[in-house]
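[1] from the sequence below, what's the structure:
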Amino acid sequence: MNLIYHIVPAADWQKQAGASTYEAPSLQTEGFIHLSTKEQVAGTLSRYYQDVPDLLLLHVDTGKLTSELKFELATNNEAFPHLYGPLNKEAVVHIETL
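    Okay, here's the model as predicted:
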């Protein structure tokens, strides 16, 4: 099982609790959902979520994804996973409270 991770405020995740998929705000504004590899999670947290309370870390099995996954270079020349469509919740194998 290959895992990637998505950081989400608990309130955002809970707003879509009844749906079979999750759509992060970035899907509308940027066209994809931001994800991270295990090695990238700590850096993503410190850069973008330092002052955000009540976060969840979604553990996502790449083999179960139904939307297209691409690894693309960010501004720091590091390849990050981007999901081009909704995140189907069957692919979320664990939810960790941060």
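[2] going forward, measure contacts and count neighbours with C-alpha atoms only.
    OK.
[3] so what's Thr21 up against?
    If a contact means CA atoms under 8 Å, 6 or more residues apart in numbering, then Thr21 has 86-89 as its contacts.
[4] at 10 Å what do you get?
    Applying CA atoms under 10 Å, 6 or more residues apart in numbering, we find Thr21 in contact with 85-91.
[5] neighbour-wise, which of those residues leads?
    Of the contacts of Thr21, Leu87 is surrounded by the most neighbours, 24 neighbours in total, counting by other CA atoms under 10 Å.
[6] how near is that residue to Ala19?
    Distance, Leu87 to Ala19, using CA to CA, to the nearest Å: 11 Å.
[7] strands of this protein, start to end?
    Applying DSSP state E to the chain gives strands spanning 3-9, 21-22, 33-34, 55-61, 68-73, 79-84, 87-88, 92-97.
[8] here is the second sequence; please produce its structure so I can put it next to the first one:
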Amino acid sequence: MIYKLLPTTEWDDARAAGQFTGTAVDHQDGFIHFSAADQVVETARRHFAGATGLTLLTVDPARLGDRLRWEPSRGGALFPHLYGPLPVAAVVVAQALPADVPAPDAVAALLG
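    Just a heads-up that it's a prediction; the model follows:
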């Protein structure tokens, strides 16, 4: 599985539209950023510390086809990048993070 942290309001909009086209950062970079299980807590720490109103998506990479590419990013590690919209049907779990727990801690707890 791969993971995406995003504002809950953006996830709500995506569910209504049937697809997620990305956050502002995703649009700027030209692909939707994801993290592997061993990367998502650090992603939360670096990019979402102090943020509230977030949802963690668990996505089945097999449902994304060849638009998903693993490319070097932070420290040369390979990260999953999706070139095109994320179909809502590829999301197997969407979990809202508790507002009273820092995002990295909440993500770590959800992933066990």
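[9] what's the longest helix in the first structure?
    helix 41-48 (DSSP state H).
[10] which of the contacts of Thr21 of the first structure lies closest to Val52 of the first structure?
    Distance to Val52 of the first structure, by CA to CA, is smallest for Leu87 among the contacts of Thr21 of the first structure, at 21.7 Å.
[11] doesn't Gln16 make contact with the closest one?
    No: using CA atoms under 10 Å as the test, Leu87 of the first structure is too far from Gln16 to be in contact (11.3 Å).
[12] what sits in contact with each of those two?
    Jointly contacting Leu87 of the first structure and Gln16 under the rule CA under 10 Å, 6+ apart are 22-24.
[13] nearest to Lys64 of the first structure, of the residues you listed?
    Tyr22 (14.1 Å).
[14] from Asn76 of the first structure, how far out is Val60 of the first structure?
    24 Å.
[15] before we move on, back to that, can I get the shared contacts of Leu87 and Gln16 of the first structure in JSON lines including neighbour count?
    Output for those, formatted as JSON lines (neighbours: other CA atoms under 10 Å):
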{"residue": "Tyr22", "neighbour count": "20"}
{"residue": "Glu23", "neighbour count": "17"}
{"residue": "Ala24", "neighbour count": "21"}
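[16] check contacts around the residue lying closest to Trp70 of the second structure once chain neighbours are set aside.
    Nearest non-adjacent residue to Trp70 of the second structure, counting by CA to CA, 6 or more residues apart in numbering: Pro80, 4.4 Å away. Listed by CA under 10 Å, 6+ apart, the contact set of Pro80 of the second structure reads 2-3, 31-36, 61, 68-73.
[17] go on, Ala11 of the first structure?
    Contacts of Ala11 of the first structure were listed using CA under 10 Å, 6+ apart, and they are 17, 53-56.
[18] just the buried residues of the residues you listed.
    55-56 (16 or more other CA atoms under 10 Å).
[19] related to what we said a few turns ago, report the two of the contacts of Thr21 of the first structure separated the most.
    Counting by CA to CA, the most remote pair of the contacts of Thr21 of the first structure is Gly85 and Glu90, 14.3 Å apart.
[20] Gly65 of the second structure reaches His81, doesn't it?
    No: in this structure Gly65 of the second structure lies outside contact range of His81 using CA under 10 Å: 11.8 Å.
[21] all set, thanks.
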